[in-house]
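structure, please.
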Amino acid sequence: PTLLEDLKLISRREALLNIHFPRDQNKLARAQFRLKFEELFFIQVQLISKNLLRKKKIKGFPFQHVGKKFNTFYKEYLPFQLTGAQQKVIKEIRADLGSNAQMNRLLQGDVGSGKTIVALMSMLLALDNGYQSCLMAPTEILANQHFNSLKELLGEMDVSIALLTGSVRKSNRKEIHEALEDCSLHILVGTHAVLEHKVQFNNLGLAIIDEQHRFGVAQRSKLWHKNEIPPHILVMTATPIPRTLAMSLYGDLDISVIDELPPGRKPVKTVHRFDTNRLKVFRFLKEEIKKGRQVYVVYPLIKESQALDYKDLMDGYESMVRDFPLPEYQISIVHGKMKSDDKDYEMNRFVKGETQIMVATTVIEVGVNVPNATVMIIESAERFGLSQLHQLRGRVGRGGEQSYCILMTGQKLSSEAKTRLETMTRTNDGFEIAEVDLKLRGPGDLMGTQQSGLLNLKIADIVKDNDILKTARFYAMRVLHEDPDLILEKNHPLRMTYLELIKNKNIWNYIS
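Just a heads-up that it's a prediction; the model follows:
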């Protein structure tokens, strides 16, 4: 049966007629379904065929055997048992690496779900097959943390690993460059510095990129060209991308999800408090600090109202200093106007535990790992987006202690702000939060401005028409797996439309 019969679709002519001059409600609904399905179907055909083509055309290094390093690590160095989700993801990655195609996988996992272990085990697989790996992070602090946690995990194992960031000295850089070229260096962790032309690998087999949307597509392609055959690529992100969007945005990447927390992690308790309860909140902070814990206090900072926001930040800092006086309490402050050296200095004091309270603007959103920090206070929480709130909450709860996230707001709240706060206090599940966020803000906004032109669909809406999108993806896969080049007679009309669309490029120009 053809698609038309299978889904009982009306003809396009009839659909166009009824969308403008519907005879009745039923005819209108069928017309809408027909046109929405068509639009989403061809987008999926484009994405899936791009993926299939890449698998056929671009050969990757087959990592045939699982060797000594992987097994030794698995048996002797694993700090805790892998969760079911981690095992599943490692299986998926192993299957990719063992095939002849180049891996292009997106690994999503909430903050603290144990992506680093998965990354390390994938790198050991590469090493067992005689290849080097690199792990790229968006900031120096993050790169340092990755480096330290990998070193700690590897312990006494015979694996050489180095760190390359902007602030590594020239003499050390030279050593790293040489070690990379003669293959005595196995794993390189770094920032954008890894992309420099001078950094040449002997044989790069696997590139792992952390926090996807901070690296552009152009930077990803630089990694590709570090080798004759492009390395396998694993992209890790802690920003949950709702499944709806993932299908349309990353339809050409294979997706893995780690959806359970490692044992021993307690979920963060989230509460909403009004400014009038501030004194109570401060009392709570003093109790936590007495137990030897540390606290974040985060203020919003938006370009449009920068001057005011800085004033709020400084007022907040001063009132903290009054309520938490020296020498008993030490307070760090970090904001965008500081020089990056000063920022790093303050951050490091907090990481080392020399200061108990870190007052900051949202610069701490990504990645800093302070297991001892157990309280996150978010000031004017109604001014943050949901995904931002969730990212900030992920900064605490990284140790074994019970952690808290306190959302502070004024009394006046819009209904949307209420929904956001209610969602935060109700759930810790990043995917659920991302879905609510998508409903609140629409798809354009969700991925930030650079991709907001992304889904300029004519009639379909990927949030409201989620079901149609799933159906379209299912049929697109079915058609392409049977007939990847659309050459069968029955797919002739599909091919004609598809070629027309590619020619006009009007809806395809957004695919990265």
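
contacts, neighbours, all on C-alpha from now
Will do.

count the residues that sit near the residue nearest to Gln411 when sequence neighbours are not counted.
Ranked by C-alpha to C-alpha, 6 or more residues apart in numbering and with sequence neighbours excluded, the top spatial neighbour of Gln411 is Phe274, at 6.5 Å. By the criterion of other C-alpha atoms under 10 Å, Phe274 has 16 neighbours.

and Lys8, by the same measure?
Neighbour count of Lys8, defined by other C-alpha under 10 Å: 11.

what do you get for the one 5 residues further on?
Neighbours of Arg13 under the rule other C-alpha under 10 Å: 9.

another one to check against the first:
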Amino acid sequence: MADLSLITPIEYLKGVGPQKADVLKKELQIFTIGDLLQYYPFRYIDRTKFHKIRQLHPDLIGAQVLGRLIQLQEAGEKKAKRLVGIFKDDTGSMELVWFQSVQWLKKSLTVGSAYIIYGKPTEFNGQISITHPEIELYNNQEKKIGNMTMQPVYYSTEKLKKFNLDTKGIQRLQQTALEIVYKNIPETLPDYLLSKHGLIPYQKAILSIHFPQNVNELNAVIRRLKFEELFFIQLRLLRNKQLNTQKYKGHRFDKVGEKFNTFFNSRLPFPLTKAQKRVVREIRIDTNTGAQMNRLVQGDVGSGKTVVALMSMLLAVDNGYQACMMAPTEILATQHYNGLKELLGKNLCTIKLLTGSTTTKERRIIHQELEEGTLDILIGTHALIEDKVKFKNIGFVVIDEQHRFGVEQRAKLWRKNTIPPHMLVMTATPIPRTLAMTLYGDLDISIIDELPAGRKPIKTVHFFENQRLRVFGFMREEITKGRQVYIVYPLIKESEKMDLLNLEAGLESLQKEFPLPNYKISIVHGKMPVKDKDFEMQRFVKGETQIMVATTVIEVGVNVPNASVMVIENSERFGLSQLHQLRGRVGRGAEQSFCILMSGNKLSKEGRRRLETMVQTNDGFEIAEVDLELRGPGDISGTQQSGVLDMKIADLAKDQQILAEARNSVIEIFSQDPTLQAPENQILVNYLNQRSPAILWDKIS
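As a prediction, this is how the structure comes out:
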């Protein structure tokens, strides 16, 4: 036992063994004693507080009461047999009920004695009771009343419980582990950081997260562990960023040439906003440093990211390089291609489209022109990363809606040249600042936070099902003005489990309200063949149909400036980010646009908050903050594949201040000791090398 340490396999801990170890590994990813100690409680039972009986109510998760057992008797027969006790304090009385161990409890409990009980209160016919309370004899000679601690509660599963690894079982293992390895738990942060931020030592934190004595101690422990978790995430991300600039040379774009200037002076359809100018300037500076650029551009729907991307690609072409833009869907890639082609005109530079639908003959021509260097800009889908696609000299890559691509897919574009091309990553999904700092902490971030002049904010309203006739009337008014309407449904076919209006049922009622030949309706959903989907989309784009009935397939990639109304059915079922994306499909022309959120009459608290947020603001970043608060980071698009959000204790929605402190500390450390050579920083190097052995600190110059 004495030789056990944090890296000892969990099966060697007393009370575990091979079978329990196997279930701990499979259910909780606990492989070592260190992993066990980092399996933190998700809540605590505060046994330092006592309730009076008159204060008890069913909303309490649990309550501890000091009182006297004044009566104890059996009730019911056979399977319904139970033991019922009457428990009294100076404010009233309540029932205690046990269905198990009845005979043993009858012998061990004494009527007239004082006890401390703990359990969840329930109410039946106005009478408060607790079923299967924890109960211990009160000894007023002892200094301590009851447990007097914060009892940890751990998540468990049915499989774990079969091996007696419920919350009590896990608590026992934590106690055994701490008794053995406590003295050998090493510190993970330098003394100067502990002192500066007022953090308790790691050893004390690990003990107290499992067995805190009171709420104040627990708060100090949680702050220490959150800081550490966020600090090391930032240390890894900012080290990667440092590596990129030191290790990867970049193509130097040292001139702003004829194509860029011609486009800026003659082809721009509208003046750039201040935000667009700022981002173009940031990209120009980055691409002239001789280091590879890795920049994320966040901009709300319609903020003009595509124009910024085009100007950046023209910068590359002016400097003798090729550029490409990768989009997640054919619809979006085709839309980008058509839009960029129109902006460029005939003679500015050569541009082509490569998708899964491109014919073999067209592919051969594209491949040849790319290798010869006569093709300047290539727009496409995943087809761009195929091995057959070879560039003569790729210098700039734009990735649109990047959260839809995996890391490996992006890396394939890096390898298309000996010196990696500059990377511009774009997203129309606003990301809260805390999430961006954690997900994309190794990228430079630019934000386009204003809309082009002349764009009118979309008016958003919320209607209940019983107001549907008003909505139909409004749709008719807009169609009469020559506008078009989207109607989006969450489902294609009726679900037995969810009472939702679905596309098929909705289509029937629409066809009655908007009959042929006066009205024509397009239908688009994810299960349609691509050709049929494109045909229906094109009918709507050309104005041949007035109403587009769709599922969320139109969330990204449809640009119809004439569409002025977006109706979202069962809007309470959509996430905030998705609602915002859908709303962004309208408001693309000069006319006033509207988003109508339809919902059932019964709304959950969270559903109501989402719809109220949508009505109150068009600001995507404000919406993203509420979305993060409601859903947590794990559910926001793309974060699961990032690999950095496997957090054990920190919460990005609540810990913005701690994250900022942690990131600023890392920036300060790197500014004073870029390669972590200082003796006091060796503790950080050791920590990272244990967890990230691929980082070769000593080889960075």
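
before we move on, back to that, kindly provide the distance from whatever residue of structure 2 lines up with the residue nearest to Gln411 of structure 1 to Asn214 of structure 2.
With TM-score structural alignment as the criterion, the equivalent of Phe274 of structure 1 in structure 2 is Phe464. In this structure, Phe464 of structure 2 lies at 48 Å from Asn214 of structure 2, with C-alpha to C-alpha, to the nearest Å as the measure.

Arg281 of structure 2 now?
Distance, Arg281 of structure 2 to Asn214 of structure 2, by C-alpha to C-alpha: 53 Å.

one more: Thr131 of structure 2?
In this view, Thr131 of structure 2 and Asn214 of structure 2 are 27 Å apart by C-alpha to C-alpha.

enumerate every residue touching the residue nearest to Gln411 of structure 1.
Residues near Phe274 of structure 1 by C-alpha atoms under 8 Å, 6 or more residues apart in numbering: Met408, Thr409, Gly410, Gln411.

I'd like those as JSON lines, with distance to Leu279 of structure 1 appended.
Below are the contacts of Phe274 of structure 1 laid out as JSON lines (distance: C-alpha to C-alpha, whole Å):
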{"residue": "Met408", "distance to Leu279 of structure 1": "12"}
{"residue": "Thr409", "distance to Leu279 of structure 1": "14"}
{"residue": "Gly410", "distance to Leu279 of structure 1": "14"}
{"residue": "Gln411", "distance to Leu279 of structure 1": "16"}
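
filter those residues to the buried ones?
Members of those that pass the buried threshold by neighbour count (16 or more other C-alpha atoms under 10 Å) are listed as Met408, Thr409.

any idea which of the contacts of Phe274 of structure 1 is closest to Ala417 of structure 1?
Using C-alpha to C-alpha, Thr409 comes nearest to Ala417 of structure 1 of the contacts of Phe274 of structure 1, at 9.9 Å.

contact partners for that closest one?
His272, Arg273, Phe274, Asp275, Glu379, Ser380, Ala381, Glu382.

want to throw the residues you listed into TSV with secondary structure and distance to Leu7 of structure 1?
As requested, those are arranged in TSV below (DSSP: H, G, I helix; E, B strand; the rest coil; distance: C-alpha to C-alpha, whole Å):
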residue	secondary structure	distance to Leu7 of structure 1
His272	strand	48
Arg273	strand	51
Phe274	strand	53
Asp275	helix	55
Glu379	coil	51
Ser380	coil	49
Ala381	helix	46
Glu382	helix	44
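
out of the residues you listed, which end up buried?
Restricting the contacts of Thr409 of structure 1 to buried positions leaves His272, Arg273, Phe274, Glu379, Ser380, Ala381, Glu382, with burial counted as 16+ other C-alpha under 10 Å.

does Leu392 of structure 1 lie in a helix or a strand, and which?
For Leu392 of structure 1, the element it lies in under DSSP states H and E is helix 386-393.

could you give the residue range in structure 2 aligned to that helix?
Residue correspondence for helix 386-393 of structure 1 in structure 2, counting by TM-score structural alignment: residues 576-583.

what's the average distance for that stretch when superposed on structure 1?
Here stretch 576-583 of structure 2 is compared with structure 1 after superposition; its mean distance to the aligned residues, by mean C-alpha distance after the TM-score superposition for structure 1, is 0.5 Å.

quick one: contacts of that stretch?
Residues from elsewhere that reach stretch 576-583 of structure 2 (C-alpha under 8 Å, 6+ apart): 301, 428-429, 458, 552, 554-556, 566, 571, 595, 610, 614, 618, 620, 623-624, 627.

cool, stretch 249-261 of structure 1 as well?
Counting by C-alpha under 8 Å, 6+ apart, 44, 47-48, 50-51, 83, 85-86, 89, 92, 104-110, 112-115, 511 sit against stretch 249-261 of structure 1.

show me what the longest strand along structure 2 is packed up against.
Among the elements of structure 2 assigned as strand by DSSP state E, the one spanning the most residues is strand 63-75. With contacts taken as 3 or more C-alpha pairs under 8 Å, 6 or more residues apart in numbering; DSSP states H and E, strand 63-75 of structure 2 sits against strand 82-89, strand 114-119.

distance to Leu510 of structure 2 and mean neighbour count added to these, as JSON lines?
Supplementary listing: these in JSON lines, determined by distance: least, C-alpha to C-alpha, whole Å; neighbours: other C-alpha atoms under 10 Å:
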{"stretch": "strand 82-89", "distance to Leu510 of structure 2": "60", "mean neighbour count": "20"}
{"stretch": "strand 114-119", "distance to Leu510 of structure 2": "55", "mean neighbour count": "21"}
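
if anything else comes up later, I'll come back, but that's it for now.
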